[in-house]
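Undergrad: Pasted the sequence and its predicted model underneath.
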Amino acid sequence: MEKRKPGSGGDCAISVMAKAPRPGHSKTRLCPPLHPQEAASLSAAFLRDTTENLRVAAETIAIARYAAYAPLGTEAGLAPHLAADTPLILADGSGAPAPGVEGFGRCLLDATMGPFARGHTSACVLSSDTPNLPTSYLVSAARLLAAGDSQRVVLGACDDGGYYLLGMNAPHAGLFADIAWSTETVAEATRARARSLGLDMIELPSWYDIDDAAALDRLLRDERGYAAPFTRRAIAALDLAALLQGERAA
């Protein structure tokens, strides 16, 4: 069988929302207890594990892997933290506007429309804040989309009210309209938008993203899901278990 080239059309595309890790700009809600450099190191590990997890999922079902990034000009700082053969898609919100789509929604829209323009039959956006997401959830997203028509939408909600994955079989910009981003209402508002558009939404099991100290502590104690080896190594190198227990020296 001929090996599928990264980014080839005709399959499910999953784009990880990615930014080059930078101290003072990455995982700032983890500071404190982390220092900015530590937060950036952890962000880099999350990116690597998320894109590696996608690579593993693509061994089971046809998935085209992308990193949807911003801003333009940061490609060199991002590439070392991605799994091999992960193409980049610019998702800085500069694409064609859509009614009611603002802020981060425009970046998500770019990350969705880019794969459709490349000929993919379905497109998903994926958070980089779930490094231990079970690989089977990614496989299920691709399978559910393959089994549906143009009205099929797949949502993977997070415990905090956001979502880790949103996928669709046709461009539905309205799913990103009138959403209060970075709030606990994102997933529910997206469900409501899907209902108003007459879409067939199927939900994956919920998971949790790592965006504060409590979630980081949960990750340290949780052995479920993808092994996340880069994240586990970063946790050990930074001695985060001791930090969260208040035992690490300042």
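TA: That came in fine, so what should we check first?
Undergrad: Could you use CA atoms for every contact and neighbour count after this?
TA: OK.
Undergrad: residue contacts, the spatially most central residue of the chain?
TA: Centroid-nearest residue in the chain, with Cα atoms, centre = their mean: Ser127, separated by 1.8 Å. Listed by Cα atoms under 8 Å, 6 or more residues apart in numbering, the contact set of Ser127 reads Val16, Met17, Tyr163, Tyr164, Leu165.
Undergrad: For the first one, list the residues it contacts.
TA: Think Val16. By Cα under 8 Å, 6+ apart, the residues touching Val16 are Thr50, Thr51, Tyr66, Ala67, Ala68, Val125, Leu126, Ser127, Ser128.
Undergrad: Structure two is appended below for comparative analysis:
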Amino acid sequence: MTQFLVLAKTPVPGRVKTRLCPPWTFEQAADVAAAAVSDTIATVSSAPATRRTLVVDGDLPAPAGWKRLPQRGSSLEDRLANAFADTAGPPTVLVGMDTPQLTTELLARAADLTAADATLGLAEDGGWWALGLRKAGDASVLRSIATSTPQTGKQTLVALRDRGLRVALLPVLRDVDTAPDARAVAQMCSVRGRFRSTVEGMTA
């Protein structure tokens, strides 16, 4: 069975989701980030797993039944690769906090590493929202790929294939980076989720 990692940043005003400002304030952006983390954790908690780990920047505590691991590295590229290295063992799927529309069905597809060596979910903005690896060592390719660019996802796919891995692609999802992103993604989320109610409650 697969383990899941959630890479997250503690939702401190002025340090998270600053591209939401304007139209929202730093405090509102932090509320949106907190809601995204909450819904992501709830979904991952519902998926079968050998282990669930919150890989966190800051002092955000892990939920009950989860392990907690501080992010390690000076760049996002290193923090991603180190998250896999520091939890090496079973097949692993890493997701971030920017896709609260995540479902257990999507996680099941990401965790299906029986016929593939890796699974990759590309994002509309050019990045990726999920990476599943049968072997943690294959995450070393991430160290040489610049993150947060329109080519990050494609370059990741090429690097994995160049390593000789069989890669299964997952559905493309929209990240929450801007206020229009947040509003669009909120409509994809469950009405019972925290993210949708938080975004719909914004006055700006």
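TA: Here it is on my side, so go on. Note that the coordinates shown come from a computational prediction; the quantities given were computed from them, not determined experimentally.
Undergrad: and the residue nearest to the centre of structure 1, what pairs with it in structure 2?
TA: Matched to structure 2 by TM-score structural alignment, Ser127 of structure 1 sits across from Gly96.
Undergrad: which residue lines up with Gln3 of structure 2 in structure 1?
TA: In structure 1, the residue paired with Gln3 of structure 2 is Ala13, using TM-score structural alignment.
Undergrad: With Arg163 of structure 2 instead?
TA: When structure 1 is aligned by TM-score structural alignment, Arg163 of structure 2 is paired with Leu197.
Undergrad: Name the nearest residue to that match, sequence neighbours excluded.
TA: Leaving out its chain neighbours, the residue that sits closest to Leu197 of structure 1 by Cα to Cα, 6 or more residues apart in numbering is Gly174, at 7.6 Å.
Undergrad: didn't the one you found look like it was pressed against Arg193?
TA: Yes: with contact defined as Cα atoms under 8 Å, Gly174 of structure 1 reaches Arg193; the gap is 6.9 Å.
Undergrad: coming back round to it: helix, strand or coil: sort out the residue nearest to Leu197 of structure 1 for me.
TA: helix (DSSP: H, G, I helix; E, B strand; the rest coil).
Undergrad: Tell me who's in contact with the residue lying closest to Val95 of structure 2 once chain neighbours are set aside.
TA: Computed as Cα to Cα, 6+ apart, the closest residue to Val95 of structure 2 that is not its neighbour in sequence is Ala130, at 4.6 Å. By Cα under 8 Å, 6+ apart, the contact set of Ala130 of structure 2 is Val93, Leu94, Val95, Gly96, Ala110, Thr119, Leu120, Gly121, Leu122.
Undergrad: What degree of burial does the spatially closest residue to the last one that is not a sequence neighbour show, as a neighbour count?
TA: Taking Cα to Cα, 6+ apart, and ignoring the residues beside it in sequence, Leu122 of structure 2 has Trp128 as its nearest neighbour in space, at 4.1 Å. Burial measure for Trp128 of structure 2: 26 neighbouring residues, criterion other Cα atoms under 10 Å.
Undergrad: Which residue in structure 1 aligns with Trp128 of structure 2?
TA: For Trp128 of structure 2, the residue aligned by TM-score structural alignment is Tyr163.
Undergrad: Surely that match touches Trp181?
TA: No: under the criterion of Cα under 8 Å, Tyr163 of structure 1 makes no contact with Trp181, lying 10.6 Å away.
Undergrad: Buried residues, the helix or strand hosting Ala142 of structure 1. List them.
TA: Using DSSP states H and E, the element containing Ala142 of structure 1 is helix 135-146. Residues of helix 135-146 of structure 1 classed as buried by neighbour count (16 or more other Cα atoms under 10 Å): Thr135, Tyr137, Leu138, Val139, Ala141, Ala142, Leu144, Leu145, Ala146.
Undergrad: by contact count, what packs against that helix?
TA: strand 12-18, helix 36-57, strand 152-157, strand 163-168 (3 or more Cα pairs under 8 Å, 6 or more residues apart in numbering; DSSP states H and E).
Undergrad: Need the winner for burial among these.
TA: For those, the largest average neighbour count (mean count of other Cα atoms under 10 Å) is found in strand 12-18, namely a mean of 29.
Undergrad: Average offset of that strand relative to structure 2?
TA: Superposed on structure 2, strand 12-18 of structure 1 shows a mean distance of 1.0 Å to its aligned residues (mean Cα distance after the TM-score superposition for structure 1).
Undergrad: Next, the angle from that strand to helix 135-146.
TA: In terms of direction (axes from the mean of the first three to the mean of the last three Cα atoms, to 10 degrees), strand 12-18 of structure 1 departs from helix 135-146 by 130 degrees.
Undergrad: what's the spacing between strand 12-18 of structure 1 and its chain's center?
TA: Computed by Cα atoms, centre = their mean, to the nearest Å, the separation of strand 12-18 of structure 1 from the middle of its chain amounts to 7 Å.
Undergrad: try stretch 154-162 of structure 1
TA: 11 Å.
Undergrad: Skipping its backbone neighbours, what lies nearest Ser140 of structure 1 in space?
TA: Spatial nearest neighbour of Ser140 of structure 1, chain neighbours left out: Leu204 (7.7 Å); criterion: Cα to Cα, 6+ apart.
Undergrad: What's the separation between that neighbour and Ala141 of structure 1?
TA: Distance of Leu204 of structure 1 to Ala141 of structure 1, given as Cα to Cα, to the nearest Å: 7 Å.
Undergrad: which residues are common contacts for these two?
TA: Residues touching both Leu204 of structure 1 and Ala141 by Cα under 8 Å, 6+ apart: Val154.
Undergrad: Counterpart of Asp178 of structure 1 over in structure 2?
TA: Per TM-score structural alignment, Asp178 of structure 1 is aligned with Ser144.
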